[in-house]
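1. model the structure of this input:
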Amino acid sequence: MLRWRNRKQKSEKTQKQSLQEFDYQFIDDLKSVKISASLEENKDFLNEMFADCSDFVIREFYIERSAKAIFFFVDGLVNTQSANEAMKTLMVIEGKEYLIERILETSLPVTQTQQADNYADMLKSVLGGDVGLIVEGNTQCILMGIRGMEKRSIQEPETEAVIRGPREGFVENLRTNTSMVRRKLKTPRLKMKPMTIGRESNTSIVITYMEDIADPALVDEVLCRLEKIDIDAILETGYLEELIQDSAFSPFPQIQYTERPDMVAAALLQGRVGIIVDGTPFVLLVPFVFAEALHATEDYYERFQMMTLIRWLRYVLLVLSLLTPGLYVAFTTFHQDLLPTSLLLSVAASREAIPFPAVVEAFIMETTFEALREAGIRLPKTIGAAVSILGALVIGQAAVQAGIVSAPMVIVVSLTGIASFTIPRFNAAIAIRILRFPIMIAAAIFGLYGILICIMLLLGHLANLRSFGVPYLSPFGPISSNDMKDAMFRAPWWSLKERPSFMTLKDSTRQGDELSKEIKEQGGQRGMSIQHDNEDRGNVE
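-> Got it, this is the predicted structure:
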């Protein structure tokens, strides 16, 4: 008895020493801490780590009334019914199969299982929604993928609504998002590499690409940049976007984000790489060029003639959104002789009682318009749009009547705001809105010469930008005539036989040329060669 007590005291002392040495800051620090063969020691470790965590559950039970085991999981992240079924199956197991390997092979009614021999891998899975199982005498832990957390249902994305096209958008669940991409591309060539980033958040990330299309060097570069990230948490794709983009100080986006699975599938078929992050409905796509900022998903679902005209309209409105306030300031301040006489007299009469110069007037209205737009976003949806529209009308009319701004300036700011809304990519529209202000300042100081200087500096900056090695102005600079069919124009699908040539691809052929040759040879009138029954009857008669 005395020997047993001494052995027990020695065991308790060793256990306490282990608990004291079990010090860590982040989960990755636990790679070297192996799972103990002593179930009580593992249980004490878990209780120590998850002290004051009411959502962490440890359930102790017996396998065939002889071997101790524990189930542990985070309440709210797992399917408790499936967890109970697995536990019930283990309780009535026969044959004294206590080894982890035998349990995996014969007993568990779970399709997704894996093993872990250290606390780092075990905790990452359990905190991600898996259920852990440790059996007395084993140094391995079974991790069961029976997640059942609450998630938002699939809905139409609000930021990329379309008239014609799929109505489904990504949600905050990683596996739901990967399955939606897999439904679009049913091929084993679609690869999805998992990764975990964030010392505290341990956010799950999936890098997806088409193995037979994407350049391996691009995939390696994406993986390399992500692996170098050392941060406490990744809560949204915006964290990753700023950490892995090429030029951190450029206002222009070098990485695209989208809520639409069809857009991700189309980008992967172009040889691009997608980054899916758990906890957000937005997926990152790299590389990204400026021409794609003016492309909408619906461009490829409607007839090419109409979509080509709309693309031209977007380019025109892009220029108007960027330059209209600056041109107004330049014309009214320095270059009045360039305006028609009737227009000049009308503008001069409207500005006669205005106490501010044109640039101050422009800044007042632009700042007010941006404030109303921001207020419309932050307010509840039921009143946000009404407040922004009515606010613009009321404030604009009141400002004109009070003599603070002129009526032409209200028209200019309204036209500029409408033009900026036509840019499909919100982050690209933000860059244009930011650059509008320095252009107005340059126009107030140097007139049209200042605007030209700003345009030259802007084009030089865009020409110098790269997105994962791809020139940002592609296919305009360096120019590629073949890629113009899907940049400046929207060519018909039967003529888009090649993928973008400004990217290095393993396979650049999108489709065969048999159909396109037939359409060109017959002038698109293939129906003229079809013989109908009524014509045959006429010939017989």
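
2. CA only for contacts and neighbour counts going forward, please
-> Noted.

3. where along the stretch 351-500 of the chain do the helices fall?
-> Using DSSP state H, counting those that start in this stretch, the helices of the stretch 351-500 of the chain run over 358-378, 381-401, 407-421, 426-446, 448-464.

4. identify the residues contacting the shortest one?
-> What that stands for is helix 407-421. Identification of contacts with helix 407-421 by Cα atoms under 8 Å, 6 or more residues apart in numbering yields 317-318, 320-322, 324-325, 328, 347, 350, 361-362, 365-366, 369, 396, 400, 429, 432-433.

5. the last one too?
-> Applying Cα under 8 Å, 6+ apart, the set of residues contacting helix 448-464 from outside is 323, 326-327, 330-331, 439, 442-443, 471-473, 477.

6. and which of these is nearest V74?
-> Y472 (45.3 Å; Cα to Cα).

7. what's the local residue count around the closest one?
-> 25 (other Cα atoms under 10 Å).

8. quick one: it and E168, what's the gap?
-> 30 Å (Cα to Cα, to the nearest Å).

9. ok, E85 next?
-> Distance from E85 to E168, by Cα to Cα: 34 Å.

10. the two: which has the busier surroundings?
-> Legend: neighbour count by other Cα under 10 Å for E85 and E168, higher for E168 (17 against 14).

11. so the more buried one belongs to a strand, correct?
-> No: with DSSP: H, G, I helix; E, B strand; the rest coil as the criterion, E168 is assigned coil and is not in a strand.

12. tell me what whichever strand or helix holds F331 is packed against?
-> Here F331, judged by DSSP states H and E, is contained in helix 304-333. With contacts defined as 3 or more Cα pairs under 8 Å, 6 or more residues apart in numbering; DSSP states H and E, helix 304-333 has these neighbours: helix 358-378, helix 407-421, helix 426-446, helix 448-464.

13. helix/strand/coil for the closest residue to K31 other than its chain neighbours?
-> Distances taken as Cα to Cα, 6 or more residues apart in numbering place A120 nearest to K31, at 5.0 Å, with adjacent residues excluded. Using three-state DSSP, the structure places A120 in helix.

14. quick check: A120 touching D28?
-> Yes: using Cα atoms under 8 Å, A120 is in contact with D28, at 5.6 Å.

15. one more, for comparison:
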Amino acid sequence: MRFLNKSFKNRREQSLSSLNNQNEDLTQKDELNASLSQNIKKVKETLGNSDDIIIREVRVGKERKLKAGIFYTEGLIDAPSIQNFILESLMFHMQDIDIDKNVSFKDSPLQVLKESVLAVGDLKELTDYKNFFNLLLAGNVILLLDGYTQGFAIGMQGGKDRGVSEATSENTVRGPKEAYSESLRTNTALLRRKINNQNLWFENKKIGTVTKTNVTIAYIKDIVNDKVVEEVRQRLDRIDIDGILETGYVEELIQDETFTPFPTIFNTERPDVTAANLLEGRVAIFVDGSPHALIVPSLFVQFFQTADDYYQRADIVTLLRILRYIGFVIALLGPSLYIAITTFHQEMLPTPLLINLAAQREGVPFPAFIEALMMEVTFEILREAGVRMPRTIGQAVSIVGTLVIGTAAVDAGIVSAAMVIVVAITAISSFVVSSFNLSISVRMLRFVFMGLAASFGLFGIIVSLIALSLHLCSLRSFGIPYMSPLAPFNMEDQKDVMFRFPHWGLFSRPRLISQKNVKREDTPLPKPDPRKQK
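-> Alright, predicted model coming up:
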């Protein structure tokens, strides 16, 4: 596990010493003051009299003898709910209550508010400033009464968010179109709609000494491996960082301690993909403010699977998966094989093709490796430019730039036409790989294979493939072998790797991931056809 080293942690602690000194009151459980005015003064001093912190003082009870203070963060709460369920209840529904007659502890105004006045569901009691500020800045409404060292935190989180929209990076032809948003509760609700079961558990943690970001762990209790859940808890608890702004922070801090270009944690923006992985015994990690969920443990074969694979017929899906694996091989080895064959192993080519390639390269001043390197770097620049440019012109620039530069390079005699074809096929094949993270890994390794092919020919490619296989087999994701069920080989789990069996054939969960409640269904065979029984 790659966590912050000791020296970096020391530098971070020194840089935050002044901030910790200013907010040392927040780290101690100081009790709330009985005076409402003192509490208001404390809030204003601690939060720098920020404009987004709204403080409203009202008088409640019969003859308006009791003062109450309402605190909330503008933009993080549902404003109409405050009007309808808090202010209206305090100022009108409580006007007939005689405070003087309710002086015993049992019938104190706080008890009356809790049991008879406040028409809200999420109500927490608080007695100290630490919880006061944590709940206030998390989008709760705080209610304090003058003369009491106890208050209420009312859950009325709201405000504006992007809402549920269509998935952008994991498009499907058939199936649900909804995707996660930046709201943590919206994301967990989407998952609840997919899995309506009491064993779907959520555990919440706050990570980040400054941001205190909500991070939620989701799993199905009677399916998940308890050791994996405990490992996830421990790795999250070890994170010591100022802030968590996206799932990428968590992914980098909890992944296994390996230096590899391959992703060992899967991420998705689709609730149905998350639900399917939880049903296999995996754990999902949500971060407030991120529209993606992390899935652990993750396997190499998992990055070739898409949501469409389980909404289409099994034979169609099998063909598409084979195409993805072929595309992966072409994207990884396409330019290197061309360099090796045209440079060292010309005897492998048919004579007419060899003569044609030689004629094309007659006026090219660079070797095949330099050709491929220039074209690959140019295409990567165009691809990155298309991503960063405004959406309305990004695609046009990528297409026009590729066509113009490729045609001009061939006409100028800088590269051969065959090299342009090889680079184009390689680029298109990289888009066939369903996972964007795995596609980036292939793009990185492609240059390594090109250099080895230019130096040693096919021998260099074969040796590098062996080294790559050994590296992949050495990887683990939360204790699970990365290449399973291929290495170690498990015949029973091959039903959802290269091929996808029909749903009636997917009768068991992956053995290494879920070690309890392994059966998906009672009958692993298809139901008999009544017409054949006659």
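
16. please state their TM-score.
-> Aligned and superposed, the two chains score 0.91 in TM-score terms (TM-score structural alignment, normalised by the length of the second structure); 503 aligned residues with a Cα RMSD of 1.7 Å.

17. return the residues in contact with the residue mapped onto S32 of the first structure from the second structure.
-> If you follow S32 of the first structure across to the second structure using TM-score structural alignment, you land on K29. Contacts of K29 of the second structure were listed using Cα under 8 Å, 6+ apart, and they are 128-130.

18. what helix or strand is K29 of the second structure located in?
-> K29 of the second structure belongs to no helix or strand, assigned by DSSP H and E.

19. for it, give its distance to N131 of the second structure.
-> Taken as Cα to Cα, the span from K29 of the second structure to N131 of the second structure is 8 Å.

20. stretch 227-247 of the first structure aligns to what range in the second structure?
-> Stretch 227-247 of the first structure maps onto residues 237-257 of the second structure, going by TM-score structural alignment.

21. do the same with stretch 428-443 of the first structure
-> Going by TM-score structural alignment, stretch 428-443 of the first structure sits over residues 438-453 in the second structure.

22. okay, which residue is most central for the first structure?
-> V283 (2.4 Å; Cα atoms, centre = their mean).

23. turn the helices and strands packed on helix 304-333 of the first structure into CSV, including mean neighbour count and distance to E518 of the first structure.
-> Below are these laid out as CSV (neighbours: other Cα atoms under 10 Å; distance: least, Cα to Cα, whole Å):
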stretch, mean neighbour count, distance to E518 of the first structure
helix 358-378, 17, 51
helix 407-421, 18, 40
helix 426-446, 19, 40
helix 448-464, 15, 40
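
24. okay if I get those helices as a markdown table plus distance to E41 of the first structure?
-> Formatted as a markdown table, those follow (distance: least, Cα to Cα, whole Å):
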| stretch | distance to E41 of the first structure |
| --- | --- |
| helix 358-378 | 51 |
| helix 407-421 | 61 |
| helix 426-446 | 52 |
| helix 448-464 | 59 |
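
25. re the thing from before, closest to I234 of the first structure among the contacts of helix 448-464 of the first structure?
-> Distances from I234 of the first structure to the contacts of helix 448-464 of the first structure, taken by Cα to Cα, are shortest for Y472, at 26.7 Å.

26. return the residues in contact with the aligned residue in the second structure for that closest one.
-> Alignment note (TM-score structural alignment): Y472 of the first structure maps to Y482 of the second structure. Neighbouring residues of Y482 of the second structure by Cα under 8 Å, 6+ apart: 264, 298-300, 472-476.

27. please redo it, this time with the cut-off set to 6 Å
-> 299-300, 475-476 (Cα atoms under 6 Å, 6 or more residues apart in numbering).

28. from G406 of the second structure, how far out is it?
-> Y482 of the second structure is 39 Å from G406 of the second structure, by Cα to Cα.

29. and Q312 of the second structure, by the same measure?
-> 38 Å.

30. cool, and A79 of the second structure?
-> Distance from A79 of the second structure to G406 of the second structure, by Cα to Cα: 57 Å.

31. who's more crowded, those two?
-> Under the criterion of other Cα under 10 Å, the comparison of A79 of the second structure against G406 puts G406 first, with 23 against 15.

32. find the nearest non-adjacent residue to the aligned residue in the first structure for the more buried one, please.
-> With TM-score structural alignment as the criterion, G406 of the second structure lines up with G396 in the first structure. By the measure of Cα to Cα, 6+ apart, the closest residue to G396 of the first structure outside its immediate chain neighbours is V410, 6.5 Å from it.

33. likewise for V317 of the second structure?
-> D309 (5.3 Å).

34. what about that neighbour, how many residues nearby?
-> By the measure other Cα under 10 Å, the count of residues near D309 of the second structure is 19.

35. circling back to that earlier point, could you report the neighbour count for the residue nearest to K31 of the first structure?
-> 19.

36. cool, L506 of the second structure as well?
-> Look at L506 of the second structure: counted by other Cα under 10 Å, it has 19 neighbours.

37. all helices of the stretch 201-350 of the first structure, in order?
-> According to DSSP H, counting those that start in this stretch, the helices that the stretch 201-350 of the first structure contains are 216-227, 237-244, 261-269, 304-333, 341-350.

38. okay but Q157 of the second structure is in contact with L137, surely?
-> No: the pair Q157 of the second structure / L137 is not scored as a contact, 10.4 Å apart, by Cα atoms under 6 Å.

39. quick one, what contacts the residue nearest to the centre of the first structure?
-> Shown in contact with V283 of the first structure (Cα under 6 Å, 6+ apart): 257-258, 275-276.

40. which of the residues you listed are conserved in the second structure?
-> Among the contacts of V283 of the first structure, the ones still in contact in the second structure (both residues aligned by TM-score structural alignment, their matches' Cα atoms under 6 Å) are 257-258, 275-276.

41. closest one of those residues to M306 of the first structure?
-> The closest of these, once distances to M306 of the first structure are taken by Cα to Cα, is T258, at 23.6 Å.

42. tell me the counterpart of the closest one in the second structure.
-> Using TM-score structural alignment, the partner of T258 of the first structure in the second structure is T268.

43. in contact with that match, which residues?
-> By Cα under 6 Å, 6+ apart, the contact list for T268 of the second structure reads 292-293.

44. from K206 of the second structure, how far off is it?
-> Per Cα to Cα, T268 of the second structure is found 22 Å from K206 of the second structure.

45. in a strand, that's where W201 of the second structure is, yeah?
-> Yes: membership of W201 of the second structure in a strand is supported by three-state DSSP.

46. trace it over to the first structure, please.
-> Match for W201 of the second structure (TM-score structural alignment): K191.
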